[in-house]
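> with the input below, show me the fold.
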Amino acid sequence: MTQTASLRAPGLAEIEALAHQAFAALPDAFRGRCDGLAIHVVDFPDDATLMEMDCETEFDLLGLFRGVGLAQSGEIATGQMPNAVWLYRRPILDYWAEHAETLGDLVTHVLVHEIGHHFGLSDDDMARIEAAADLD
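Alright, predicted model coming up:
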């Protein structure tokens, strides 16, 4: 068997483990404002999400925050689903295959970016948080 024949793409559980590792490495102040946040990893966004986000293909979206952001009020109403970050494994792997960053760094970037939407953070704020996580 050749070396390339034995290679396989990381599965859902492996991406989920990277996401939880990335979340655990974030600064306490950042994680503390994410009480009850669920992290989901699926292969692709569903059709409704693709339409809502005006995606041309199922590979256009790496992640998505769903819920009530702190900038909107931060309070969860009765019956409302909990705040969640969705990471899309196949688009993440596709992006990873074409770029030089490690898979862990990419998962961290997507996770921080999506949680940042919950906080109303700027791109500069998100870059500082990613640098503080320093997973390497």
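> switch to C-alpha atoms for all contacts and neighbour counts from now on
Will do.
> for the protein, what spans make up the strands?
Using DSSP state E, the strands found in the chain span residues 38-42, 63-66, 84-88.
> distance to Gly116 and mean neighbour count for those strands - can I get that in a markdown table?
Compiled in a markdown table, the strands of the chain are given as follows (distance: least, Cα to Cα, whole Å; neighbours: other Cα atoms under 10 Å):
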| stretch | distance to Gly116 | mean neighbour count |
| --- | --- | --- |
| strand 38-42 | 14 | 17 |
| strand 63-66 | 9 | 21 |
| strand 84-88 | 10 | 23 |
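> figure out which of the ones you listed is closest to Thr102.
Using Cα to Cα as the measure, strand 84-88 is the one of the strands of the chain that comes nearest Thr102, at 16.0 Å.
> list the helices and strands the closest one packs on?
Where contact means 3 or more Cα pairs under 8 Å, 6 or more residues apart in numbering; DSSP states H and E, strand 84-88 is packed against strand 38-42, strand 63-66, helix 103-119.
> one more time with 6 Å
strand 38-42, strand 63-66 (3 or more Cα pairs under 6 Å, 6 or more residues apart in numbering; DSSP states H and E).
> what comes into contact with it?
Strand 84-88 has contacts (Cα atoms under 6 Å, 6 or more residues apart in numbering) with 37-44, 62-66.
> before we move on, what about stretch 107-119?
Ala22, Leu64, Phe65, Gly69, Leu70.
> and this one, so I can compare the two:
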Amino acid sequence: MTRKEFEARVRDAIDRIPAEFQAAMKNVAILIEDWPGPEAEELMEDDPDEVLYGFYQGVPLPERTADDSGMLPDVIYLYQRPLEADFPDRASLIREIEITLVHEIAHYFGFDEEILARYGYD
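Model prediction:
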């Protein structure tokens, strides 16, 4: 899938997020990278066999304080090449883009891995 097509599928996934959640997302950038970079190295050290499809970098909403105002945007990274490698079928790739995006947005709202696993977003 070309980068342009991948970006279009990410936009489609964003459009399917309920409006009230979209409205609550403030100061968040969604970036597409080919592969995980330095921003994810620490996470990957814990499990070098783990394949990352996405990564949330920031301060989750429930943990923010008044001191956090004026900070740089939180970032949600989506990693195109690992997603394509593990989901070569177009339909499954599109579905996994959406699952990964929702997973990372949930971290922004303060959901941890345990809660996400309960709802099938692990």
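> and the spatially most central residue of the second structure, how far is that from Ala13 of the second structure?
With distances taken as Cα atoms, centre = their mean, the residue of the second structure nearest its centroid is Glu104 (3.4 Å). Distance, Glu104 of the second structure to Ala13 of the second structure, by Cα to Cα, to the nearest Å: 12 Å.
> tell me how many other residues crowd the aligned residue in the first structure for Glu42 of the second structure.
Taking TM-score structural alignment, the alignment pairs Glu42 of the second structure with Glu52 from the first structure. Using other Cα atoms under 10 Å, Glu52 of the first structure has 8 other residues around it.
> same check, this time on the one 5 residues further on
Here the number of neighbours of Thr57 of the first structure (other Cα under 10 Å) works out to 11.
> repeat for Gln80 of the second structure
Number of residues near Gln80 of the second structure (other Cα under 10 Å) recorded here: 22.
> how much space separates it from His103 of the second structure?
15 Å.
> and if you look at Glu63 of the second structure?
Taking Cα to Cα as the measure, Glu63 of the second structure and His103 of the second structure are separated by 18 Å.
> rewinding a little: distance to Pro10 of the first structure added to the helices and strands packed on strand 84-88 of the first structure, as CSV?
What follows is those, written out as CSV (distance: least, Cα to Cα, whole Å):
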stretch, distance to Pro10 of the first structure
strand 38-42, 12
strand 63-66, 17
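> which one in the first structure is aligned with Gln80 of the second structure?
Checking TM-score structural alignment: Gln80 of the second structure goes with Arg89.
> coming back round to it: more neighbours, Glu63 and His103 of the second structure?
Set side by side, Glu63 of the second structure and His103 show more neighbours around His103, with 22 against 10, by other Cα under 10 Å.
> show me what that one aligns to in the first structure.
Under the alignment (TM-score structural alignment), His103 of the second structure maps onto His113 of the first structure.
> ok, now Val59 of the second structure?
Using TM-score structural alignment, the equivalent of Val59 of the second structure in the first structure is Val68.
> where along the first structure do the helices fall?
3-6, 12-25, 28-32, 47-52, 89-97, 103-119, 123-133 (DSSP state H).
> of the ones you listed, which is nearest Ala77 of the first structure?
Closest to Ala77 of the first structure of these is helix 103-119 (Cα to Cα; 15.7 Å).
> tell me the angle of the closest one relative to strand 38-42?
Angle, helix 103-119 of the first structure to strand 38-42, by axes from the mean of the first three to the mean of the last three Cα atoms, to 10 degrees: 130 degrees.
> have a look at how far, on average, helix 103-119 of the first structure is from the second structure.
Helix 103-119 of the first structure differs from its equivalent in the second structure by a mean of 0.6 Å after superposition (mean Cα distance after the TM-score superposition for the first structure).
> could you report the neighbour count for the aligned residue in the first structure for Arg16 of the second structure?
By TM-score structural alignment, Arg16 of the second structure lines up with Ala25 in the first structure. By other Cα under 10 Å, 16 other residues sit near Ala25 of the first structure.
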